[in-house]
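> turn this into a model:
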Amino acid sequence: MQTAPHHEYELDLVLDKKETLADGVVQLTLRSADGADLPEWEPGAHIDLVLTDDLVRQYSLCGDPAERSVLQVAVLREPAGRGGSAHVHDTLAEGDTVHVRGPRNHFALVAAVRYVFVAGGIGITPILPMLAQAEAAGADWRLVYGGRTRSSMAFRDRLEQAYPGKVTVRPMDEVGLLDLPTILAEPGADVAVYCCGPEPLLAAVEEQCTRWPQGALHLERFAPKAGATDGPMESFEIELSRSGTTLAVPADRSILDVVEASGVQVLSSCQEGTCGTCETAVLDGVPDHRDSLLTDEEQAANDTMMICVSRSCSARLVLDL
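Okay, the predicted model is just below:
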């Protein structure tokens, strides 16, 4: 079997601590069994937790990147989810070994003079270390943090105490939806907007930022955006450049399925075009991007694609596999 190379870590870590942060939210603190330093990461990064052989979920790192002895994630119980959060809340216990892949980062903090951070619910997790980085850089920033109730908003007390005057907490049961027209009223060339949260919030922020300079808005999605995977399902060919093998991708199968069936092992996880695990370089041809991760500019470059959901606009694609 051929294996597509990857540049990330695979680690077996020990669940050192599991603690409740808010209603329905637990934080996991993971350590190496031998106390070794863990991989470096930057704000915005996430890791895969391989919970069972067929249950892999992505969670944003929310700790301190300078603290190399641990990796921390916070997990919201999703009653209508696919089983990952229920497994974390109900099955994982302190002392358990957890297989971890990553870190990887498609939500990195760019340099800017000013930042507007908008978080909804558990979407605060990737933003948390960004605030510390922005503060250390001396940038002007503010955070608007919405949630269902105060008691459901993880890290709320910590944020208000650490950054007085810069954090606005807006529980929905007290004040309703976030006032995005006011929060995002003033486009600026030197301002970066970072948002993470449920899809309705992300869609509303996207709509509000249509007047902002291109590239100002940065989003992190937990689920595919509406309509992302829609489009015609037609057959095409792919060439795996490293072996010269040509494979047919029928209308009813993904590139990932076909590649794996040919004996090439590719890391994958979400199967929805949101996590970036299966990102593959495109050497020739025009991808039909159906992911919810790459920016418009990155998709337009056509030099990489998520092979779990994206297809082809051309009759043939050449992939770096």
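> contacts, neighbours, all on C-alpha from now
Fine.
> hey, which helix is longest across the protein?
helix 124-136 (DSSP state H).
> what's it packed up against?
strand 114-120, strand 140-147, strand 191-196 (3 or more C-alpha pairs under 8 Å, 6 or more residues apart in numbering; DSSP states H and E).
> out of those, nearest to Ala315?
strand 191-196 (36.1 Å; C-alpha to C-alpha).
> what's next to the closest one, contact-wise?
Applying C-alpha atoms under 8 Å, 6 or more residues apart in numbering, the set of residues contacting strand 191-196 from outside is 110, 112-120, 123-124, 126-127, 202, 205, 216-221.
> which residue lies farthest from the center of this protein?
In the chain, counting by C-alpha atoms, centre = their mean, Gly244 sits farthest out from the average C-alpha position, at 32.6 Å.
> what spatial separation is found between Cys275 and Tyr194?
For Cys275, the distance to Tyr194 equals 17 Å [C-alpha to C-alpha, to the nearest Å].
> more neighbours: these two, which one.
Cys275 (29 against 24; other C-alpha atoms under 10 Å).
> on the three-state scheme, that one is what?
Classification of Cys275 by DSSP: H, G, I helix; E, B strand; the rest coil places it in coil.
> show me what contacts it?
Cys275 touches Gln58, Ser269, Leu293, counting by C-alpha under 8 Å, 6+ apart.
> one more pass at 10 Å, please.
Neighbouring residues of Cys275 by C-alpha atoms under 10 Å, 6 or more residues apart in numbering: 46-48, 57-59, 104-106, 220-224, 268-269, 291-293, 306.
> this one next, for a side-by-side:
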Amino acid sequence: MTASSFRAATIAVRVARKTVLAEDICGFELVAADGGALPAASAGAHVDVHLGDGLTRPYSLCHDPAETGRYRLGVLREPASRGGSAAMHGRIAEGDILQISPPRNLFALAEPLAAGRHRLLAGGIGITPILAMAHALHRAGADFRLHYTARSAARMAFRDELAAAPWADRISLHLDDGPAEQRLDLAALLADVRPGDHLYVCGPAGLLAATRAAATAAGWAEAQVHVESFTATPVVTDAAAGSFEVELARSGRVITIAAHQTVLQALHAAGCDLPSSCEQGICGTCLTPVLAGIPDHRDQYLEPDEQAANDQFLPCCSRAKTARLVIDL
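Coordinates of the predicted model:
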């Protein structure tokens, strides 16, 4: 078994439309290059976009999940872009053919959709998966409200679309530079929690941390709070755990992973040409089969059951619970 066997085949798509959604935010409409239907995508799903030169980035889908003829993305141009958002904004044009992964969902709505109340909270570009969720909840006849916060109106994507939505009366917009009564009040938003209620939040790290704290203070159970981050928790090394070994099964070579290194760093330093992209455990580019040993999973890519199988891991962030891992390289 090889590392590539764990990765699903890519889908060729054409950029049918590229638009400006807001300040520093571009929208992309993708259709199948062969003119056919695209795989169904549930609300909260994302695709990995392959941008060439080993660059792969995950982007949430923001279209109505009932649609199969197109995917829609909203991409924020990051000031400190490592290549992904800069390429999407500056290099990708209408008519271009891209390779993407099939949709994958790590931020799914809790079933059944019509049960309980759903509170959707988006900050900035975090509106992308939240928008798809609102479409799905409306179709299911669910009780929901959407709260969208941004630094200014100029930075709010999809404003016209939201205003025209059949569920526009369920939307509250919050602006950091607006009047006090329009700013986000987390305590008020999260008050009156009941069993069966669910909270979904996506946005910058500060919003996620503040929302978690406010939800805990308001009595929300951990299982009721669902969080999506576009930036992974920084990869940290664990000096207290010391080093461990990685054996390359094909050559028998053994590489020592120091406490201050990630496995990926050690492999690259040893001359192993393992593809990588985000180096944060989000995109899955460096996914590698594990033949023996138990990984210490620290990624946000694998599903819990996939992590529990311990037959693959993300060397850019994960480590080992055993003294040695044998990997298929």
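> picking up where we left off before, may I see the helices and strands packed on helix 124-136 of structure 1 organised as a markdown table, with distance to Val249 of structure 1 added?
Converted to a markdown table, these look like this (distance: least, C-alpha to C-alpha, whole Å):
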| stretch | distance to Val249 of structure 1 |
| --- | --- |
| strand 114-120 | 39 |
| strand 140-147 | 43 |
| strand 191-196 | 34 |
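> picking up where we left off before, and the contacts of strand 191-196 of structure 1, which of them are buried?
In terms of neighbour count (16 or more other C-alpha atoms under 10 Å), the buried residues within the contacts of strand 191-196 of structure 1 are 112, 114-120, 123-124, 126-127, 202, 205, 216-221.
> now the helices for the stretch 151-300 of structure 1?
156-162, 172-175, 180-183, 199-208, 255-261, 296-301 (DSSP state H, counting those that start in this stretch).
> which residue range of structure 2 does the top strand by length along structure 1 align onto?
Longest strand in structure 1, counting residues (DSSP state E): strand 9-22. Mapped onto structure 2 using TM-score structural alignment, strand 9-22 of structure 1 covers residues 9-22.
> next, count neighbours for Glu206 of structure 1.
There are 16 residues near Glu206 of structure 1, going by other C-alpha under 10 Å.
> next one: Asp190 of structure 1
Asp190 of structure 1: 12 neighbours (other C-alpha under 10 Å).
> ok, back up a step: residue range for the longest helix of structure 1 in structure 2?
Going by TM-score structural alignment: helix 124-136 of structure 1 matches residues 127-139.
> the matching stretch vs structure 1, average distance?
Superposing on structure 1 places stretch 127-139 of structure 2 at an average distance of 1.0 Å from its equivalents, by mean C-alpha distance after the TM-score superposition for structure 1.
> buried sites along stretch 236-247 of structure 1?
Phe236, Glu237, Ile238, Glu239, Leu240, Ser241, Leu247.
> surely the fourth one touches Leu247?
Yes: with the criterion set as C-alpha atoms under 10 Å, Glu239 of structure 1 and Leu247 qualify as a contacting pair; they are 6.3 Å apart.
> for these two, list the residues in contact with both.
Val259, Arg316, Leu317.
> and the last one, what element?
When elements are assigned from DSSP states H and E, Leu317 of structure 1 belongs to strand 316-319.
> quick one: that strand to structure 2 mean distance?
Strand 316-319 of structure 1 sits 5.2 Å off on average (mean C-alpha distance after the TM-score superposition for structure 1).
> next, count neighbours for the equivalent of Arg290 of structure 1 over in structure 2.
By TM-score structural alignment, Arg290 of structure 1 lines up with Arg298 in structure 2. Arg298 of structure 2 has 21 neighbours, counted by other C-alpha under 10 Å.
> so how far is Asp169 of structure 2 from Arg298 of structure 2?
Arg298 of structure 2 is 40 Å from Asp169 of structure 2, by C-alpha to C-alpha.
> repeat for Leu264 of structure 2
48 Å.
> now do Ala217 of structure 2
Counting by C-alpha to C-alpha, the gap from Ala217 of structure 2 to Asp169 of structure 2 is 28 Å.
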